[in-house]
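[1] I'd like to go over a predicted model; first the sequence, then the structure.
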Amino acid sequence: MQRIAVVGSGPSGIYAAQALVAHPLLPGVRVHVLDRLPCPYGLVRYGVAPDHEKIKSLQQSLRAVLEHERVTFVGNVPVGGDGVSPEQLGGLYQAVVYCVGAATDRPLGIPGEELPGSHSATDFVSWYSAHPDAAAGRFALRARSVVVIGIGNVAVDVARILARGADELRPTDVPEPALGALAGSRVREIHMAGRRGPSQARFTTKELRELGALPGARITVDPAELVLDPAYAGTAPGSPPLPAMVRRNLDVLRGWAADASADGRTPARTIGLRFYLRPVALLERRGRVAGVRFARTAPDGTGGVRDTGTFEEIDAQLVLRAVGYRGMPLPGLPFDPVRGTVPHLAGRVLRGAVPSPGQYVAGWIKRGPTGVIGSNRSCAKETVASLAEDAPLLAGRPAAPDPVAALRAYGLRPVEWDGWLSIERAEAALGRSLGRGPVKIPDWPGLMDAARGDSLA
């Protein structure tokens, strides 16, 4: 084996590259980590909240892999569409591992979802994370009331960023347009709602507690909704014990419900955690979102929920849905539209029931948007083990002596590691000019100018 391409430079792609250069059956193999963006790290750069500095520091260990002598980062290389096709990549590399993640959000599928003022949480996260595909002025934050639909960590992140003051986020790498919008935010009420109960929420206890630590914000919980959950009051005799995280989450919510009295001061913002509410329509006024109509649900006794026949409406001028991610088909690869993944056998891409020679998948496009960042390591190792088993067959496939030159011949403008380092210098210089630490460049022209050295650096 001489050359392997990994498509995607998020954790799954970088862990795949790490496993490839470390595998004893692949001595001397060289790996190109391709990405559509000129910047590496995927959701660690563009999905982790800016105030989660400990998680964002994972970039340093990912960086070490990209600096390995047999690993090369090649950014600004889209695969599919106007970029390079999987068929063309197959002619440049002996094997290709696709780690393209789950690039879009799950829609609610309810009336009014398309109204102005209705957005996916993915769009909102991309905006405050300076993703170059996000429109710079998309969120003016003139709404007084916001509904976040979802009770997972993304929903908690969105609620927390909306409730934070701009001064708290100034030390982070939040781009200037987003920081300015957050400084002038009119948001006073944030409602986070899910159709299930608190014991079935997807947020972690650490994320949940961070909401209660926000200065100037008060958390509200409806005790009547908590007691609906059979797990809230404790398990029945003989029932299996609750998972530790669920038990801790319920303890936090129990404490907030017991401390419902105000301290006499008016908080800058309130965050209301709501349960057993299923969105059925977004309400409209003057052509924009004006609220959300929910059907009240209740436990059905089998772990699910049932509609009760009653409804509740919450006023809102901004609605953000955070109900999960979904993989997108890649032209030239098979795709399972139900699961939102590429069909595979231990990471080998399947066309029907037959493995496709030289094509592999890892990460969310392989298993769906599940698990935490660390889950990608074992997922990547499984895929690389399959590739290593296939190495005797793959070694006979041709590989281009200079794939980057071939990509340029296809009309692409690859950004290699030196270009990424130039972007880093430009972001540090931008931050210094604003009296801040490094600040992300939020647009394609700015990133490409920086990659060429045409910037403040």
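    Looks like it came in fine. Numbering: from 1, shown residues only.
[2] Could you use CA atoms for every contact and neighbour count after this?
    Will do.
[3] Tell me how many other residues surround residue 280.
    Residues near residue 280, counting by other C-alpha atoms under 10 Å, number 17.
[4] in a strand, that's where it is, yeah?
    Yes: judged by DSSP: H, G, I helix; E, B strand; the rest coil, residue 280 forms part of a strand.
[5] another one to put next to it:
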Amino acid sequence: MAIVGAGPAGIYAADQLIKSEAEVSIDLIERLPAPYGLVRYGVAPDHPRIKEIIKALQRVLAQPEVRFIGNVTLGEDVKLEELREFYDAVVVSTGAMADRALDIPGEDLPGSHGAADFVSWYDAHPDVPQTWPLDAKSVAVIGVGNVALDVARVLAKTGDEMLVTDIPQHVYEGLKAKTTTDVHVFARRGPAYAKFSPLELRELNHSPNVEVVVHPEGFDVDEHGMEHIAKHKAQKMVLNTLSNWVGRDLEGKPHRIHLHFAEAPTEILGGPDGVTGLRTERTQATGDGGVEGTGEVTDWDVQAVYRAVGYRSTAIPGVPFDERAAVIPNDGGRVLDLAGERIEGLYVTGWIKRGPVGLIGHTKSDAAETVAHLLAETTPSAPARSTADVDAWLAERGVPATSFAQWQRLDEHEIALGEASGRERVKVGERTEMLRIGAGE
């Protein structure tokens, strides 16, 4: 079997296959030299507790039935039809790393950034530039999910506060040099519908250099909102925390995170030289969980905008893709062509299967559903099926694939870098350097 994408979704699929009664041999094919996907490249560096899941994922990668093949990109280094020569079935689990569009004027101005791009930068993703423009004094973050809070927190905290994490030198230097003093987070609806977790929200208030300002304008909860929080314990905890912060006295800390509710962004202002502001319209509840505009418009003086309204999967060459839903069409994980017909031997799991929603538990159940179909339907069909055949073919193509042993070498190197500076690890953020270290050079 081949699983394309070595993030949690792909690794959980491998785990499900190993735990089945079938005799399996699994190649986890990953475009990066390092595994773990968004756990490594999507979790904020000052949230190491979330990355504890890596320990469980690594145990799966270490199983004898699994081979990690890194630095191989489906659609560039290998084609899907070529993989079918070597594997009886292929599972696509490439996740979601792109930003959803906001679809308002000015979205493409210089200084208007996708949150996913910024996250990739501060998480030292090897495919993004090592510099980031951080010269805005006031910035806007659009969205009320955990990613929006991560972005706001990283923008507000000092570089020295972040130096205890795994960020490499280029990220530290960028954060240390930033001039941001105020971060404004905008929510289209009221506080009852904020999507961030209670813990994530409380952590905003832990920095000695940052204070959280919850603005009372728009801080209303209608009857539908009360019914909503009564059904969702986490939302009630979020509302209680926010309510305690409304109107509290400021402590005079140098940086501030402002939370604005019932403000819908309508336009990013500026020109060729960059962002000069954000225009929002005050909203009011419609009684059914939705909102409508009131016509009251405010222009906010910001010099950068970060759009944190969700991730989006991207198409893979040779694999059907629903552009509107941004998923691979499927029936319970069995890939369908654009006419709705099954494609034998091709499966999908994770966010590219169901969209970028849900937590790890959903990813596990996704994998279980997909693998159950795969095991029930797959029979030996690949003409060449040995690992030696795969390795020889990649070598003949000149693909510089990496192994689990090379990842372990890079992992040990990062941990050693961290020990030298009193940290758990320091990431290596440049692909050629990752490959060099992995090769033992």
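    Okay, I see it. Just so it is clear, the model here is predicted, and its values are computed rather than measured.
[6] TM-score of the superposition?
    After superposition, the two chains reach a TM-score of 0.95 (TM-score structural alignment, normalised by the length of structure 2), with 438 aligned residues with a C-alpha RMSD of 1.7 Å.
[7] any residues touching the longest strand seen in structure 2, and which ones?
    In structure 2, with assignment by DSSP state E, the single longest strand is strand 274-285. With contacts defined as C-alpha atoms under 8 Å, 6 or more residues apart in numbering, strand 274-285 of structure 2 is touched by 109-112, 140, 188-190, 218, 222, 262-270, 291-305.
[8] Buried by neighbour count, from those: which ones?
    Buried members of these, scored by 16 or more other C-alpha atoms under 10 Å, are 109-112, 140, 188-190, 218, 222, 262-270, 291, 293, 297, 299-305.
[9] So which of the residues you listed sit within strands?
    In strands, defined here by DSSP E, the members of these are 112, 140, 263-270, 291, 293, 297, 299-300, 304-305.
[10] helix, strand or coil for the aligned residue in structure 1 for residue 174 of structure 2?
    In structure 1, the residue matched to residue 174 of structure 2 (TM-score structural alignment) is residue 181. With three-state DSSP as the basis, residue 181 of structure 1 sits in helix.
[11] isn't residue 181 of structure 1 right next to residue 143, touching?
    No: with contact defined as C-alpha atoms under 8 Å, residue 181 of structure 1 does not reach residue 143; the gap is 11.6 Å.
[12] For the most centrally placed residue in structure 1, give me its contacts.
    Taking C-alpha atoms, centre = their mean, the centroid of structure 1 lies closest to residue 47, which sits 4.4 Å from it. By C-alpha under 8 Å, 6+ apart, residue 47 of structure 1 lies in contact with 125, 126, 129.
[13] next one: residue 215 of structure 2
    With C-alpha under 8 Å, 6+ apart, residue 215 of structure 2 has these contacts: 246, 247, 258, 259, 260, 261.
[14] Which parts of the stretch 201-350 of structure 1 are helices?
    Applying DSSP state H, counting those that start in this stretch to the stretch 201-350 of structure 1 gives helices spanning 205-212, 223-226, 244-258.
[15] what about residue 30 of structure 1, how many residues close to it?
    20.
[16] And residue 420 of structure 2, by the same measure?
    By other C-alpha under 10 Å, 11 other residues sit near residue 420 of structure 2.
[17] With residue 397 of structure 2 instead?
    Number of residues near residue 397 of structure 2 (other C-alpha under 10 Å) recorded here: 11.
[18] just checking, what residue in structure 1 corresponds to it?
    Using TM-score structural alignment, the partner of residue 397 of structure 2 in structure 1 is residue 410.
[19] show me what contacts its match?
    residue 84.
[20] secondary structure element for residue 119 of structure 2?
    helix 115-122 (DSSP states H and E).
[21] Packing partners of that helix?
    If contacts are counted by 3 or more C-alpha pairs under 8 Å, 6 or more residues apart in numbering; DSSP states H and E, helix 115-122 of structure 2 sits against strand 98-99, helix 146-156.
[22] Which part of structure 1 matches that helix?
    Alignment of helix 115-122 of structure 2 against structure 1: residues 121-128, by TM-score structural alignment.
[23] Other residues contacting that stretch?
    Contacts of stretch 121-128 of structure 1 (C-alpha under 8 Å, 6+ apart): 46-47, 49, 104-105, 133-136, 138-139, 154-155, 158, 174-175, 178-179, 320-322.
[24] give me that answer again for 6 Å
    The contact list for stretch 121-128 of structure 1 (C-alpha atoms under 6 Å, 6 or more residues apart in numbering) reads 134, 178, 320, 321, 322.
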